[in-house]
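# got a predicted structure plus its sequence, pasted below:
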Amino acid sequence: MTQAGKNELRLDRSVGLWPLVFYGSGTILGAGIFVVVGEVLAEAGRLTPVAYLLAALVAMTSALSFAEMGARIPTAGGPIDYLQRGFDKRWLGSAAGWVLMTANTVSAATIVTGFVAYFGSFAEIPGWLVTLSIVVVLGGVAIAGMKESAWLMTATTLVGIAALLAVLWALRDALVAGPYEVLAGLGMGAGTDVAAAGQNSDASASLWGSANLLFAGAFLAVYSFIGFGDMAQTAEEVRDVKRTLPLAMMISFGIVFVFYLLIATALVGSGQLTVIAEAPAPLVKAVELYGWPGMPIAIASLFVIINGALAQIVAASRLLLDIARDGRGAPGLFARINDVTDTPIPATTMITVVVLALALLVPLKSLAAMTSFAILTVFLGVNLSLIRLKRHSQPEDVPDIPFFVPVLGAILCGVTLLGQLAKLTVWGG
């Protein structure tokens, strides 16, 4: 292969299991517990842990499907190639690629917005300046190389995990009280919205209205788990990809699920949901309510939030690379890979610019809801693709996920999407 060919086609396989685990854990945590938890609390109230459980069920089935598909078809395009091979329809792969690339880009902007909110909790610097600075820095790191990005995220994820452990210690009494609050909410058949959080709910609240609150919270909470899908876009940069990628996905998912459930339970047990949900930095506010200094948590939180935004930029740029490389509607310029950094510099630059624009112009909740809807649509397609592929063959060198898993994943994704559409049309959003 000529050097020109390398510049347009090849990525460098430089990432092993544990760097990939921390890469995945960092992006999932950054996209979830530090950024969107306040929005989930606002929707689901005392049933927030249940919302995270429902979201985890939806996400886990799709994560297992991604694990097998990532080993079957280890390409940077991920779902682009999954849907095309599963249905033998090129246009489906192209549509999935554009939708997922858009979702990753919007997700990066979501996380940057969360970063700015946390930063503003201890430093009075104009939000637009913080946004501009962090997006430019993240774009530069993504350009520097996948190996460099993964190792940076390993270090910052460890800092973030330490911060979450500190939050759980500060809220240990609330963690014990949390399950009783959840059971109380379930017993009344109602969640509590922000206006009623921490107070006794009206026992006459309608079951449908309560289901609406819980469902809305679960829909937003799905966003908290989507980072495992971003790991699929690293497939061309992972060593021993058929073993490493599926295993790393499952380990990352397990780590973050435990933290989500514990943190959500502790926040509910605090009895201060209104204050926490409305705070720009929910976890910082939570520890301060219990008499602990918020500054260390705010600073540590920034590291994990950075992880999430960086991973989304990397994933979106790999998708744009694949879209351009395969002639799916993007200019050929975006297919170029630099022979020094082994990264798609034009694609990464373009994604970085769009992320900056979105982070400056669109509110956090709207960004998260847009991302969840787009991602769930792609997840539905990936599950259906795996069903079709498993009906025809089962390679021996890839994980053999039970057939019912992608079936259940497709059903759950479909029901969640239909439910959200019903919420928007019947309940008015």
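Arrived safely, thanks for sending.
# C-alpha only now, for contacts and for neighbours.
OK.
# would you map the helices across the stretch 51-200 of the chain?
Counting by DSSP state H, counting those that start in this stretch, the stretch 51-200 of the chain has helices at residues 79-87, 90-119, 127-144, 146-170, 172-187.
# format these as CSV; extra columns: mean neighbour count and distance to residue 264.
As requested, the helices of the stretch 51-200 of the chain are exported to CSV (neighbours: other CA atoms under 10 Å; distance: least, CA to CA, whole Å):
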stretch, mean neighbour count, distance to residue 264
helix 79-87, 24, 31
helix 90-119, 25, 18
helix 127-144, 18, 28
helix 146-170, 20, 10
helix 172-187, 18, 8
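# just so I know, which of those lies nearest residue 319?
Comparing the helices of the stretch 51-200 of the chain against residue 319 with CA to CA, the closest turns out to be helix 90-119 (5.9 Å).
# helices and strands around that closest one, which ones?
With contacts taken as 3 or more CA pairs under 8 Å, 6 or more residues apart in numbering; DSSP states H and E, helix 90-119 sits against helix 17-31, helix 79-87, helix 127-144, helix 295-325, helix 345-361, helix 364-392.
# name the helices or strands packed onto the fifth one?
For helix 345-361, the contact count by 3+ CA pairs under 8 Å, 6+ apart identifies helix 90-119, helix 127-144, helix 295-325 as packing neighbours.
# before we go on, here's another structure to hold up against the first:
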Amino acid sequence: MSSPPPGLRRTLGVRDAVVIGLGSMIGAGVFAALGPAARAAGTGLLPALAVAAVVAYCNALSSARLAARYPQSGGTYVYGRERLGAFWGYLAGWAFVVGKTASCAAMALTVGVYAWPGQAHAVAVAAVVALTAVNYGGVRKSARLTRVIVAVVLAVLASVVVVCLTSGRAGAGRLDIGLSSGAGGVLQAAGLLFFAFAGYARIATLGEEVRDPARTIPRAIPVALGIALVVYACVAVAVLSALGADALGGSGAPLADAVRAAGVPALVPVVRVGAAVAALGSLLALILGVSRTTLAMARDGRLPPALAAVHPRFAVPHRAELAVGAVVAVAAATVDVRGAIGFSSFGVLVYYAVANASAWTLDPAPRARVVPVVGVLGCAVLAFALPVVSVVTGAAVLAVGALAYAVRWRSPAP
């Protein structure tokens, strides 16, 4: 009788899981999403942040409950499959892999734009290759590198907040909260900002590599989300006080522009380095999450079975990681950062809608179903409040995935 294929190794504790979640969220949100969100919301940026946080909180609670029940790689792909049926699991996995591949490319290009603007695409491809190699060496190495990245980024962000809030040029009047772009603008901005909160999914998708997942994952997800929310709120208030909503919405590098407006131009290079490092941290965790969902789908035959291989020495899904790295490297040569944020947000919101619907089936008690219901409704509203191009493109890509399922995989997975 042949021996079972090697599985992933449980090496991550609560601290490692929190750090991986933070590495995804902080890198994506602060440096990539604030500008587009401010352009959409105007003076409603802070309310939009609050709306995104509420939806993210519901999703986090639902994901934590499901991850404790199903401690496997794949996240909502597994939850949807087990609670709602094969198609819904597949749709969630497809939305995640496609949406987060766009996120990976956007983060890689963000590294290039900040590190070497004249050669942004070349730097982006090099970053993908380097981080794929790090992930290939094992998840513990990825966690250690992410810990360093998060420490550096938090130090840079703390400097930005202190400089902006203590500057004599900062104005409290720029923090006026209103609806200059209407409720639709606030919801659109919340959808864009949700892109920044989605990093805690990485904790769930690594469920097969977490020690004592029933205890670790429900603790790590809320902690990571809470820390990220505090960081986002502090940075948003600081940057708004320095630039105001209009200037923030028109800025390509809002944190760098904020410290310049605060009268400390010497800090601009430090902010640029911090942005590049943050994007590297986000990219590292994103590649981890996409490769693990790819592994889970390949195990079920929803993607090529060869991608289900686990390296006998490093205990990582090495073929899935190499495939994801190759696709992201190609995309990084052509992607537009701002467009990728909207497209990614649509896919991830669909992914979490399936997660909340799956959590709804766990407990029939009405009180236990309040959070999943709010989560599903919130995901739907934010998804369709995104820019029209993002909604149309995202819906078309999901339709392609659904058609592929109908043609090839209508029968149960092997």
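It's in. Here the structure is a predicted model, which means the values were calculated and not measured.
# sorry, back to before: now the helices and strands packed on helix 345-361 of structure 1 as JSON lines including distance to residue 65 of structure 1?
As requested, these are arranged in JSON lines below (distance: least, CA to CA, whole Å):
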{"stretch": "helix 90-119", "distance to residue 65 of structure 1": "16"}
{"stretch": "helix 127-144", "distance to residue 65 of structure 1": "27"}
{"stretch": "helix 295-325", "distance to residue 65 of structure 1": "18"}
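# between those helices, which gets nearest to residue 184 of structure 1?
Closest of these to residue 184 of structure 1 is helix 295-325, at 29.9 Å (criterion: CA to CA).
# ok, residue 9 of structure 1 - contacts?
Contact partners of residue 9 of structure 1, counting by CA atoms under 8 Å, 6 or more residues apart in numbering, are 325, 335, 336, 337.
# same deal with residue 191 of structure 1?
So residue 191 of structure 1 contacts 44, 45, 46, 47, 185, 201, 210, 211, 213, 214 (CA under 8 Å, 6+ apart).
# read off where stretch 14-23 of structure 2 ends up in structure 1.
The alignment of stretch 14-23 of structure 2 onto structure 1 (TM-score structural alignment) covers residues 17-26.
# so which of the helices of the stretch 51-200 of structure 1 is nearest residue 424 of structure 1?
Among these, helix 90-119 sits nearest to residue 424 of structure 1 (CA to CA), with 19.5 Å.
# what's the burial count for the equivalent of residue 331 of structure 2 over in structure 1?
Using TM-score structural alignment, the partner of residue 331 of structure 2 in structure 1 is residue 358. Other residues lying near residue 358 of structure 1 total 20 when counted by other CA atoms under 10 Å.
# who's in contact with residue 358 of structure 1?
The contact partners of residue 358 of structure 1, by CA under 8 Å, 6+ apart, come to 106, 109.
# do the same with residue 6 of structure 2
By CA under 8 Å, 6+ apart, the residues touching residue 6 of structure 2 are 310, 311, 312, 315.
# so which of the contacts of residue 191 of structure 1 comes closest to residue 266 of structure 1?
Among those, and counting by CA to CA, the member closest to residue 266 of structure 1 is residue 46, at 10.5 Å.
# just tell me what that closest one corresponds to in structure 2.
Using TM-score structural alignment, residue 46 of structure 1 sits opposite residue 43 in structure 2.
# distance of that match from residue 338 of structure 2?
Relative to residue 338 of structure 2, residue 43 of structure 2 is positioned 20 Å away (CA to CA, to the nearest Å).
# these two: which has the busier surroundings?
residue 43 (25 against 15).
# can I assume that one is in contact with residue 176?
Yes: taking CA atoms under 8 Å as the definition, residue 43 of structure 2 is a contact partner of residue 176 at 6.7 Å.
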